[in-house]
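# Just need the structure, nothing else, for what follows:
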Amino acid sequence: MRSGFRLTRSTPILFVWLTLQSLVSSAQSVDSLSVSTQFPSPYQLKTGREIALLGTGAVTFGASVLLNRAVDPLTAADVAALDRNTINAFDRSATQHWNPTIAHMSDATLYTNAVLPVVLTLATKPMRNDMKTIGVMYLETLLFSNGVESTVKALSRRPRPFVFNPDVALEEKLTRDARQSFFSGHATTAFATAVFTSEVFRHYFPQSKWKPVVWVGTLGLASATCVMRYASGRHYYSDLLVGAAFGSLVGWGIPKLHEVKNQKSWGRRLNIQPWSSGSANGLYARWQL
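As a prediction, this is how the structure comes out:
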């Protein structure tokens, strides 16, 4: 099933360029509105933890490369024996789609999300002053999320939806990539970078009016990436949902692990007051998450 609209080769490039231009303008506005005084970084690096995280990411990514080489492509006989009715009802509709142009568009939205943390870091002074910390955290996010996803993909060897589509040329189905559907790398990376960007921005600019814009923009791009991966016949719903969930967890978890545990902030979050009813006295406590 092909889409009813046409896209030129320059469309993805133009989309990325316009998105980055818009974000740079927004980031510069944030920079000009931020206070000039220095404030402590919301994150900190610890040598042992960073070695463990980077090492785990590198090992899983390296393992995925080796496992991928062991994947045998489907043969023509394998393809002929496939039956789309064996796919569960929730995922089956994906086998009706095939559109390489939309697949290229999903690359554009993915790459846009992936460069947003870099743009925000360079364009805003507080983040720029903390470039090393943000860079290490972002590398850990990308290595770990993609390493695990690629390893699972090489082990599961699930045929992509288009492999079941009789309208797709046979040569497209006889590649290693055609057997790497679960779970979606695009969804994983898109949501990992979206949540990472939004969480980091939130911590550096807790009072910024741009926080909702960053959240909606990054998650919107990630969602668009997933929609296009489905529409292009590259992934099933389940591939995308698992990828989005795992990517979001990593994108949130890496900054959380590095968050500075400032004991002074407890005083602002924990509110304790005395109370009296005339016949009894006590303390009222409220903890704000």
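# CA atoms for contacts and neighbours, from now on please.
OK.
# In the helix or strand where Leu23 lies, which residues are buried?
Leu23 is part of helix 11-33 when elements are defined by DSSP states H and E. Residues of helix 11-33 classed as buried by neighbour count (16 or more other C-alpha atoms under 10 Å): Pro12, Val16, Thr19, Leu20, Leu23, Val24, Ser26, Ala27, Gln28, Val30, Asp31.
# Beyond it, next helix or strand please.
Elements were assigned by DSSP H and E; along the chain past helix 11-33, the next helix or strand is helix 47-69.
# could you say what helices and strands that following helix packs with?
Helix 47-69 makes packing contacts with helix 131-156 when contacts are defined by 3 or more C-alpha pairs under 8 Å, 6 or more residues apart in numbering; DSSP states H and E.
# In the helix it packs on, which of the residues would be classed as buried?
When neighbours are counted by 16+ other C-alpha under 10 Å, the buried residues of helix 131-156 are found to be 133-134, 137-138, 140-155.
# farthest pair in the buried residues of helix 11-33?
Based on C-alpha to C-alpha, the longest span within the buried residues of helix 11-33 runs between Pro12 and Asp31 and measures 28.3 Å.
# and which of the buried residues of helix 11-33 is nearest Leu270?
Relative to Leu270, and with distances defined as C-alpha to C-alpha, the nearest of these is Val30, at 29.5 Å.
# I figured the closest one hits Lys211, correct?
No: counting by C-alpha atoms under 8 Å, Val30 does not reach Lys211; the two are 10.2 Å apart.
# what about the residue lying closest to Leu170 once chain neighbours are set aside, distance to Arg176?
In space, and not counting its chain neighbours, Leu170 is closest to Ala76: 7.5 Å by C-alpha to C-alpha, 6 or more residues apart in numbering. With the distance defined as C-alpha to C-alpha, to the nearest Å, Ala76 ends up 13 Å from Arg176.
# Next, the second sequence, to be compared with the first:
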Amino acid sequence: MKQTITFLLAVLISCTAFAQNDSPYETSLKVEAPIILGSLGLGYLGVNMIKNKEGLTAAEALAKSSEDVNGFDRFSAGNFSEKADKDSYIPFYASFVAPVVMLLNKNESKKAGQIMVLFTESMAITGAMFSLTAGAVQNSRPLVYGSAAPLEKRMDSDSQRSFYAGHTAATATATFFLAKVFQDFNPDSKAKPYVWAAAALVPASVGYLRLRAGQHFLSDNLIGYALGAGVGVLVPHLHKKGSKNNFSLSPSMNPNYKGASMVYTLN
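All right, here's what the predicted structure looks like:
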């Protein structure tokens, strides 16, 4: 963990030290470092919370029924497909490569370091939000509510964190970040509608496959999609030159809640 933090600080210092002319964004070490490192810390807390979650007993798993699921999500209760689960990782991993490929464009390549800092910040925030929520909320995946999945899998603690869809959220952050940055660097490009369409479709495909796999309900995917896309767009937007927005992320802990406090003020 110490090595990771040291490496990130070195990257942040080097990337934010470059002149930011010809870039639509303003970044600084004193802003980006606390947000990224704070988000990583909160994400680490969330991962530990996930590890400490308890699974179901055999009796509890067998007692689960589609009737226990709300009417909006009931249609997917009992879904289970190992193939769909495996296939969902294809667009999921591809989404992380897309922002790197974007850097091949001459406008973005000149500010590759700055863009990667913002991308790291976006993914760190999304990761913190997801892991804290998944660790705090006990909600069985759709596969638990049927007999298609092996009983052992239905009992597993990993199957008790349906809310919300982390794969969908992370993919949406990556693709919407790409689209937003592309638009800001290339405001007159005719390719913008196609870039935004791809940004919307890729996380939607991940959500669909996670739904078929029995990993998440529709509501889990919709929330993950919205939160992920929001972070992907807002992080670069709040760093645009001329913006007088203040954005901060800090730990928030009390007896009833452990998580992140996000503050956005418009001066």
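# Can you pull the TM-score for these?
Scored by TM-score structural alignment, normalised by the length of structure 2, the superposition of the two chains gives a TM-score of 0.81; 225 aligned residues with a C-alpha RMSD of 1.7 Å.
# Compare Ala76 and Arg176 of structure 1 (neighbour count), which wins?
Relative neighbour count places Arg176 above the other of Ala76 of structure 1 and Arg176, with 18 against 12, counting by other C-alpha atoms under 10 Å.
# Map the more buried one onto structure 2.
Taking TM-score structural alignment, Arg176 of structure 1 has Ser157 as its aligned residue in structure 2.
# What's the match for Pro159 of structure 1 in structure 2?
Taking TM-score structural alignment, Pro159 of structure 1 has Ser140 as its aligned residue in structure 2.
# Please name the nearest non-neighbouring residue to that match.
In space, Ser140 of structure 2 comes closest to Gln160 once its chain neighbours are excluded; the distance is 4.0 Å by C-alpha to C-alpha, 6+ apart.
# where along structure 2 do the strands fall?
Along structure 2, counting by DSSP state E, strands occupy 245-254, 257-266.
# for whatever residue of structure 1 lines up with Leu45 of structure 2, what are its contacts?
Alignment note: Leu45 of structure 2 maps to Ala63 in structure 1; criterion TM-score structural alignment. Counting by C-alpha atoms under 8 Å, 6 or more residues apart in numbering, Ala63 of structure 1 touches Gly147, Thr151.
# again, but for His258 of structure 1
The neighbourhood of His258 of structure 1, defined by C-alpha under 8 Å, 6+ apart, consists of Tyr43, Gln44, Leu45.
# Keep only these that stay in contact in structure 2.
Using both residues aligned by TM-score structural alignment, their matches' C-alpha atoms under 8 Å as the contact test, the members of the contacts of His258 of structure 1 still in contact in structure 2 are Tyr43, Gln44, Leu45.
# Between those residues, which sits nearest Thr109 of structure 1?
Minimum separation from Thr109 of structure 1 among the kept ones among the contacts of His258 of structure 1 (C-alpha to C-alpha) is found for Tyr43, which lies at 28.0 Å.
# Checking Pro274 of structure 1 next. Helix, strand or coil?
Reducing the assignment to helix, strand or coil with DSSP: H, G, I helix; E, B strand; the rest coil, the entry for Pro274 of structure 1 is strand.
# residues in contact with it?
For Pro274 of structure 1, the residues meeting the contact criterion (C-alpha under 8 Å, 6+ apart) are Asn281, Gly282, Leu283, Tyr284.
# Count the neighbours of the third one for me.
Spelled out, it's Leu283 of structure 1. Burial of Leu283 of structure 1, expressed as a neighbour count using other C-alpha under 10 Å, amounts to 9.
# can you confirm it is in a helix?
No: when classified by three-state DSSP, Leu283 of structure 1 is found to be strand rather than part of a helix.
# How much space separates it from Phe144 of structure 1?
As for Leu283 of structure 1, its distance to Phe144 of structure 1 is 46 Å (criterion: C-alpha to C-alpha).
# Ok, Tyr111 of structure 1 next?
Applying C-alpha to C-alpha, the value for Tyr111 of structure 1 to Phe144 of structure 1 is 18 Å.
# can you pick the most crowded of the kept ones among the contacts of His258 of structure 1?
For these, the largest neighbour count, defined by other C-alpha under 10 Å, is 19 neighbours, found at Tyr43.
# pretty sure it contacts Pro255?
Yes: the pair Tyr43 of structure 1 / Pro255 is scored as a contact, 7.4 Å apart, by C-alpha under 8 Å.
# so what's Asn271 of structure 1 up against?
For Asn271 of structure 1, the residues meeting the contact criterion (C-alpha under 8 Å, 6+ apart) are Tyr284, Ala285, Arg286, Trp287.
# Apart from its neighbours in sequence, what residue is nearest Val144 of structure 2?
Here the nearest residue to Val144 of structure 2 in space, its sequence neighbours aside, is Arg154; by C-alpha to C-alpha, 6+ apart that works out to 4.8 Å.
# Pull the number of nearby residues for that neighbour.
Neighbour count of Arg154 of structure 2, defined by other C-alpha under 10 Å: 28.
# Of the contacts of Asn271 of structure 1, which is the nearest to Leu270 of structure 1?
Using C-alpha to C-alpha as the measure, the one of these that approaches Leu270 of structure 1 most closely is Trp287, at 4.6 Å.
# Near that closest one, how many other residues are there?
The criterion is other C-alpha under 10 Å. On that basis, Trp287 of structure 1 has 11 neighbouring residues.
# nearest residue to it other than its sequence neighbours?
Distances taken as C-alpha to C-alpha, 6+ apart put Leu270 closest to Trp287 of structure 1, at 4.6 Å, once the chain neighbours are dropped.
# I'd say the one you found and Tyr284 touch.
No: applying C-alpha under 8 Å as the test, Leu270 of structure 1 and Tyr284 come out as separate, 10.5 Å apart.
# which parts of stretch 198-211 of structure 2 are buried?
By neighbour count, with 16+ other C-alpha under 10 Å as the criterion, the buried positions of stretch 198-211 of structure 2 are 198-200, 202-211.
# mean shift of it relative to structure 1?
When structure 1 is superposed, stretch 198-211 of structure 2 averages 1.1 Å from its matched positions, counting by mean C-alpha distance after the TM-score superposition for structure 1.
# Can you give the contact residues for that stretch?
76, 79, 84-85, 87-89, 91-92, 95, 165, 167-169, 171-172, 175-176, 178-179, 216-218, 221, 225.
# Quick one: the residues in structure 1 that it pairs up with.
Mapped onto structure 1 using TM-score structural alignment, stretch 198-211 of structure 2 covers residues 217-230.
# next one: stretch 220-228 of structure 2
Taking TM-score structural alignment as the measure, structure 1 aligns residues 239-247 with stretch 220-228 of structure 2.
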